[in-house]
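A.B. asks: just the structure for this:
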Amino acid sequence: MLTRKQKEEIVQKLRKEFEEVPAVFVTTFRAMTAEESNELRKKLREKGARYQVVKNTLLRRASSGTPAEPLQEFIEGPTGVAICYEDPVEVAKVLVEFAKEHESLINRGGVLGGKPLEAASLEALAKVPPREVLMAQLLGLLQAPMAQFVQLMAAVPRNFLFALNAIKEKKAEEAA
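C.D. replies: Alright, predicted model coming up:
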C-alpha cells in the first residue's frame, strides 16, 4: 500500500513528464505475466520510452491540467502508460505489434502533441514509415525539380551536338 507522500511523488513525477514528452499511450493489461511485462518494457526502452503501471486515480490527477489531459477518456481497468521521450511512431509500432502477439495487452489510445489518439489512430500511426525514411522521401521530393532542370539544361547542348554530327555525316555521304 502506498503512503500519501509516495502517491504525491508519483503524481508530481508523472505531471512533470506529461508536460515535457511528445506522446503518452494508454494500455490495459489483463493476466499479463511478469515475463511479458519485462519483454514489453525492454522493447519500449530500446525505442526511447518507459512503461509504467499506474493507479487510475493517480493517472487522472497527474494528467489534469497538462497536455496529456485527454488521456482521461482512455483510463479503464488495469492501466499502464507508455511515456515517449523520443519518436512516438516507433513506440506506437512496438505497442501495436506487442498487442497482436499478446492478447493480454489492449491499446486504449493516447495523446500526441496534446491531441487525443483513439486506438485505431494509434494503429495508423504505427504504419507511418520511420523518421529517416520520411526525411529521405522529403529530400528526394525537394531534389527532383532541380535534377530535372539540370537534365533539361544538359539536353540542349547534347541535342545540338547530335544535330551537328548528323549534318556532318550527311555531308560526308554526299561528298563520297
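A.B. asks: going forward, measure contacts between C-alpha atoms and count neighbours the same way
C.D. replies: OK.
A.B. asks: assumed L117 was part of a strand.
C.D. replies: Yes: under DSSP: H, G, I helix; E, B strand; the rest coil, L117 sits within a strand.
A.B. asks: next, the buried residues of stretch 40-48.
C.D. replies: For stretch 40-48, the neighbour count (16 or more other Cα atoms under 10 Å) marks 40-41, 43-45, 47-48 as buried.
A.B. asks: can you pull the contacts of the spatially most central residue of the chain?
C.D. replies: Taking Cα atoms, centre = their mean as the criterion, V89 is the residue nearest the geometric centre of the chain, at 1.3 Å. V89 makes contacts with 125-126, 128, 130, as judged by Cα atoms under 8 Å, 6 or more residues apart in numbering.
A.B. asks: here's the other one to compare against:
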Amino acid sequence: MARADKQAAVAEIVESFNESAGAVLTEYRGLTVKQLQDLRRSLGANASYAVVKNTLAKIAASEVGIEGFDDLLTGPTAIAFINGDVVEAAKGLRDFAKANPTLVIKGGVLDGKPLDASEIAKLADLESREVLLGKLAGAMLASLSQAVYLLNAPLAQAARLAGALQAKAEQDPSILAGGAGTPVAAEEAPAEEAAPEAAAETEAPADEAPAAEADAPAAEASDEGEATEA
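C.D. replies: A predicted model of the protein is given here:
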C-alpha cells in the first residue's frame, strides 16, 4: 500500500473512532462474505462494521489516545464502530457470535476507556436505552399522577365547599352580606301573640269541669228528698 493510501486509511479509522461512542474489536476468521453482510445488516444504524489492517488500526488508536489495543490487534480484525445505542450494538454482536462462533469478540473501547471481552458481554446483558427510558417515563408518570392527586385533593374539597356555599347563598342571599340568615317575617309575629289566647281556650274546659261536679250533689239531694217523701 502506498504511503498516501496508508495515511488516508489511518485518517479514516481515526475519524471513525472520533465520531463513534465506542468500538468493538472482533476477529472474523472463517466468516464468509455473506455472513459479514448479514452482520452489518443486523447492526443496522447502531454500528458500522469495517475490516481493518492491524498496523493501521494501531496507528489510528495511538493518534486518538486509545491504549491497550496493541495486544488485541492480531489476526484478521474488523471493528464495529458504534454510532447508536451502545447496548443494542453489543447485543447484536453477542447474538451474532452465538449463532456464528467463528466471530470472536476480543475487546473494545467505550468513551475512551478500554473494555475486555467479558465487560462487553456484561454491557450486552444490560437493558437497552429504549427500555430504560420507558421505565423512567413510567416512574415519572406514576410520580406525577401521585402529585396531581395530592394537589387536586384540597382543590376538590374547596370546590365542594364553594358549591355548598353557592347553593346556600341562592336560598339565603343574606349570607353573602355577612348576615346570619333571613330574619323572621313581621307578619308572623302575631302568631306568637295569639298563642296565649289559644292556650286560654284550651284551658277553658278545665274550668268548667268543677261546675259539673258541683251539680252532682244537688242532683243526689233531690233524689234523697224524693225518697223521703215516698
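A.B. asks: that older thread, how about the buried residues of stretch 40-48 of structure 1 in TSV, adding secondary structure?
C.D. replies: Listed next are the buried residues of stretch 40-48 of structure 1 as TSV, based on three-state DSSP:
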residue	secondary structure
L40	helix
R41	helix
K43	helix
L44	helix
R45	helix
K47	coil
G48	coil
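A.B. asks: residue in structure 2 matching the residue nearest to the centre of structure 1?
C.D. replies: Aligned counterpart of V89 of structure 1 in structure 2: V87 (TM-score structural alignment).
A.B. asks: looking at this, that match is in a helix?
C.D. replies: Yes: V87 of structure 2: assigned to a helix according to three-state DSSP.
A.B. asks: isn't F17 of structure 2 right up against A11?
C.D. replies: No: if you go by Cα atoms under 8 Å, F17 of structure 2 and A11 don't touch, sitting 9.9 Å apart.
A.B. asks: circling back to that earlier point, now, which of the contacts of V89 of structure 1 sits nearest F98 of structure 1?
C.D. replies: Nearest to F98 of structure 1 among these is A126, at 11.7 Å by Cα to Cα.
A.B. asks: is the closest one in contact with V96, as I believe?
C.D. replies: Yes: contact status for A126 of structure 1 versus V96: in contact at 6.9 Å, counting by Cα under 8 Å.
A.B. asks: with neighbour numbers in mind, choose between F17 and A11 of structure 2.
C.D. replies: F17 (23 against 16; other Cα atoms under 10 Å).
A.B. asks: OK, contacts around the more buried one?
C.D. replies: By Cα under 8 Å, 6+ apart, the neighbours of F17 of structure 2 are 23, 61, 64, 81.
A.B. asks: so how far is K171 of structure 1 from L164 of structure 1?
C.D. replies: L164 of structure 1 sits 11 Å away from K171 of structure 1, going by Cα to Cα, to the nearest Å.
A.B. asks: H102 of structure 1 too?
C.D. replies: 79 Å.
A.B. asks: same deal with V150 of structure 1?
C.D. replies: Here the criterion is Cα to Cα. By it, V150 of structure 1 lies 32 Å from K171 of structure 1.
A.B. asks: go on, Q52 of structure 1?
C.D. replies: Taken as Cα to Cα, the span from Q52 of structure 1 to K171 of structure 1 is 84 Å.
A.B. asks: same question for D87 of structure 1.
C.D. replies: 67 Å.
A.B. asks: neighbour-wise, which of these two wins?
C.D. replies: D87 (15 against 11).
A.B. asks: by residue count, what's the longest helix in structure 1?
C.D. replies: Across structure 1, the longest stretch assigned as helix under DSSP state H is helix 131-175.
A.B. asks: mind checking how far that one is from the chain centre?
C.D. replies: Per Cα atoms, centre = their mean, to the nearest Å, the displacement of helix 131-175 of structure 1 from the mean C-alpha position of its chain is 39 Å.
A.B. asks: over to stretch 79-89 of structure 2?
C.D. replies: With Cα atoms, centre = their mean, you get 30 Å for stretch 79-89 of structure 2.
A.B. asks: L117 of structure 1 versus K42 of structure 1, what's the distance?
C.D. replies: In this view, K42 of structure 1 and L117 of structure 1 are 24 Å apart by Cα to Cα.
A.B. asks: let me redo that: R131 of structure 1
C.D. replies: Counting by Cα to Cα, the separation of R131 of structure 1 from L117 of structure 1 is 19 Å.
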